[in-house]
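Q: The sequence isn't on hand, but the structure is:
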C-alpha cells in the first residue's frame, strides 16, 4: 500500500459554477501531483485546531505554502505588509509540533518551512526586502524568483539536490532564527533556503517550490521515509498482536 501523505490546505474564497467567493479548503494540485508522482497517497487536511490526532493515521506530512504566519507565534507585532490566516496558523502549528514529537516524516514548503522553524522555537523576518535590500525572492506578482542556493556539506538537502542549486521561490518573509532546526541551505544573499533536523527520521523544510516542477528528489525522499515508517509500524503491530495471542496479527 502507498504511504498516506497529508497535505495542509489553504482556506481562501473560491468560485466555481454558479457559486462565488465561498470560503474553501483547497490546495494547488501541484502538491497532490508531486506526492502521487513520488508514490504516495495524498490526503488533504483542512485546518482543525481541536487536536492533532490525524497524525496517528498519516505516514508523512507536507506543510504547504500560503499566507504569512502570525508574528504573535514568535513574539512579534505584525508589520504593515504581513497578511495572515489565523485559522491555518493555530491548526498547523499544533500539527507541526505533534509531527515533530511523533517523528513523522515532514516536508515543509515555503510557508511550511517557516512554520517548521517557528514550531521549533524560531522566528521570521516579516519582510525580506527590508533586510536584503531587494525584491529578488518575489520579483513581481505570480513571478517566481530564481535563486542559487548553497547547501551545507553532508546535509540531507545537499545529498538530494546534488549539483542542482538553482531554485524557484516566491516569498517576502523568511527564517530569521531556525530554533532547534539546523540551517542547511542559504541563498547567495544570505536568505535561509533550507532547514532540517538531523536527529529525526525526515524533517526538511525548503523555501522554494519543488511541487511546481514535481521534484521527485524531495517528494521521493519524503515518501521513502513515510514508507519506512509504515513498514516499521506494521511490523510492530504484528509483533504486538502475536504477543497478545491474536492469530490474525
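A: Perfect, thanks for sending it. Bear in mind the structure is a predicted one, so any value in this text is a computation, not a measurement.

Q: going forward, measure contacts and count neighbours with C-alpha atoms only.
A: OK.

Q: Next up, the contacts around residue 225.
A: With contact set as Cα atoms under 8 Å, 6 or more residues apart in numbering, residue 225 has these partners: 60, 105, 201, 202.

Q: who are the neighbours in contact with the first one?
A: This means residue 60. If you count contacts by Cα under 8 Å, 6+ apart, residue 60 has them with 3, 4, 5, 6, 104, 105, 106, 222, 223, 225, 226.

Q: Reformat the contacts of residue 225 as a markdown table; add distance to residue 182 and secondary structure.
A: Formatted as a markdown table, the entries for those read as follows, by distance: Cα to Cα, whole Å; DSSP: H, G, I helix; E, B strand; the rest coil:
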| residue | distance to residue 182 | secondary structure |
| --- | --- | --- |
| 60 | 20 | strand |
| 105 | 16 | coil |
| 201 | 14 | coil |
| 202 | 13 | coil |
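
Q: Neighbour-wise, which one of these leads?
A: Ranked by the number of neighbours (other Cα atoms under 10 Å), those place residue 60 first, at 29 neighbours.

Q: alright, now check it against this:
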C-alpha cells in the first residue's frame, strides 16, 4: 500500500459552477499531486481541533502553506500586516503536537515551517520588509521570489537538494528564532529557509514552495520516511 500522507487544508470562500463564495476546505492541487508523484496517497484534512485521532490512519503529515500563523503562538501581538486564521492554527497545532509525540514524519511548507518553529518555542519576524529592507521573498501578488539557498553540509536538506539549490519563495514573514529546531538552509540575505529536528526520524520545514514543481526530492523523502514507520 502507498503511504498515506495527511495534508492540512484551510477554509476560504470559493466559487465554482453556480456556487459563489461558499466556505470551502481547500488546498492547492499541487500538494496532493506532489505526494502522488512521490508514491504516496494524499488525504486532505479540514481544520478540526476536537482531537488528533486521524493520525492513527496516517503514515505522515504535510503542513501546507497559507495565511500567517497567529503571533500568540510565540507570545507576540499581531502587527499591522499580519493576517491570521486562528481556527486553523488550533487545529494544526493539535495535529502537529500529536504527530511529534508519535514520531510521525512531518514536512512543513512555508506557513507549515513557521508552525514547526512556533511549536518548537521559536518566533517569527512578522513583516520581512521592515527587517530586511526589501521584498524579494514576496516580490508581487502571485509572483514567487527566486533565491539560491545555502544549505548546511551534512544536513538532511543538503543531501536532498544536491547541487540544485534554487528555491521559489512567497512569504512576508520569516524565522527570527528557530527555537529547538536547527536552521539548515538560508537565503542569500541570511534569512532561514530550512529547519530540521536532527533528533527525530523526519521533521523538516522549508520556507519555499516545492509543491509547485512537484519536487520529488522533498516529497519523496517524506513518503519514504512514512513508508518505514517504526
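A: Structure's in. What do you need? Worth saying up front: this structure is predicted, and the values here are computed from it rather than measured.

Q: what's the most distant pair in the contacts of residue 225 of structure 1?
A: Distance extremes for the contacts of residue 225 of structure 1: the farthest pair is 60 and 201 at 10.9 Å, using Cα to Cα.

Q: Identify the contacts common to those two.
A: Between them, residue 60 of structure 1 and residue 201 share these contacting residues under Cα under 8 Å, 6+ apart: 104, 105, 225.

Q: Which element, helix or strand, includes the last one?
A: Residue 225 of structure 1 belongs to helix 216-243 when assigned by DSSP states H and E.

Q: what ranges do the helices span in structure 1?
A: Assignment of helices within structure 1 using DSSP state H yields the ranges 29-37, 86-102, 111-119, 128-132, 156-161, 216-243.

Q: which one of those helices lies closest to residue 148 of structure 1?
A: Closest among these, using Cα to Cα: helix 156-161, at 11.8 Å.

Q: what comes into contact with the closest one?
A: The contact list for helix 156-161 of structure 1 (Cα under 8 Å, 6+ apart) reads 151, 152, 184, 185, 194, 196, 204, 217, 218.

Q: Just the closest of those residues to residue 94 of structure 1, please.
A: Minimum distance to residue 94 of structure 1 across those is 17.5 Å, recorded for residue 204 (Cα to Cα).

Q: Tell me the counterpart of the closest one in structure 2.
A: Residue mapping for residue 204 of structure 1 onto structure 2 gives residue 204, with TM-score structural alignment as the criterion.

Q: how far away is its match from residue 189 of structure 2?
A: Distance of residue 204 of structure 2 to residue 189 of structure 2, given as Cα to Cα, to the nearest Å: 21 Å.

Q: coming back round to it: and the two most separated of the contacts of residue 60 of structure 1?
A: Of all pairs drawn from those, the greatest distance, 13.7 Å, lies between 6 and 225 (Cα to Cα).

Q: and the aligned partner of residue 9 of structure 1 in structure 2, what does it touch?
A: Taking TM-score structural alignment, residue 9 of structure 1 has residue 9 as its aligned residue in structure 2. The neighbourhood of residue 9 of structure 2, defined by Cα under 8 Å, 6+ apart, consists of 25, 26, 27, 44, 45, 46, 47, 64.

Q: what about 6 Å?
A: Counting by Cα atoms under 6 Å, 6 or more residues apart in numbering, residue 9 of structure 2 touches 26, 27, 45, 46.

Q: how much space is there between it and residue 135 of structure 2?
A: Using Cα to Cα, which is the criterion applied here, residue 9 of structure 2 is 27 Å from residue 135 of structure 2.

Q: Same question for residue 113 of structure 2.
A: Residue 113 of structure 2 is 19 Å from residue 135 of structure 2, where distance means Cα to Cα.

Q: So for these two, which residue has more residues nearby?
A: Set side by side, residue 113 of structure 2 and residue 135 give different neighbour counts by other Cα under 10 Å, the larger being at residue 113 (29 against 16).

Q: out of everything not next to it in sequence, what's closest to that one?
A: Sequence neighbours aside, residue 205 is the residue nearest to residue 113 of structure 2 in space, at 4.3 Å (criterion: Cα to Cα, 6 or more residues apart in numbering).

Q: which residues touch residue 47 of structure 1?
A: If you count contacts by Cα under 6 Å, 6+ apart, residue 47 of structure 1 has them with 88, 91.

Q: For stretch 88-103 of structure 1, buried residues please.
A: Along stretch 88-103 of structure 1, these residues count as buried under the neighbour rule (16 or more other Cα atoms under 10 Å): 88-100, 103.

Q: Ok, stretch 196-214 of structure 2 next?
A: Within stretch 196-214 of structure 2, the residues that count as buried by 16+ other Cα under 10 Å are 196-197, 201-211, 214.

Q: Now distance to residue 159 of structure 2 too, for these, in TSV please.
A: Formatted as TSV, the buried residues of stretch 196-214 of structure 2 follow (distance: Cα to Cα, whole Å):
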residue	distance to residue 159 of structure 2
196	13
197	15
201	15
202	13
203	14
204	13
205	14
206	14
207	17
208	17
209	18
210	15
211	18
214	18
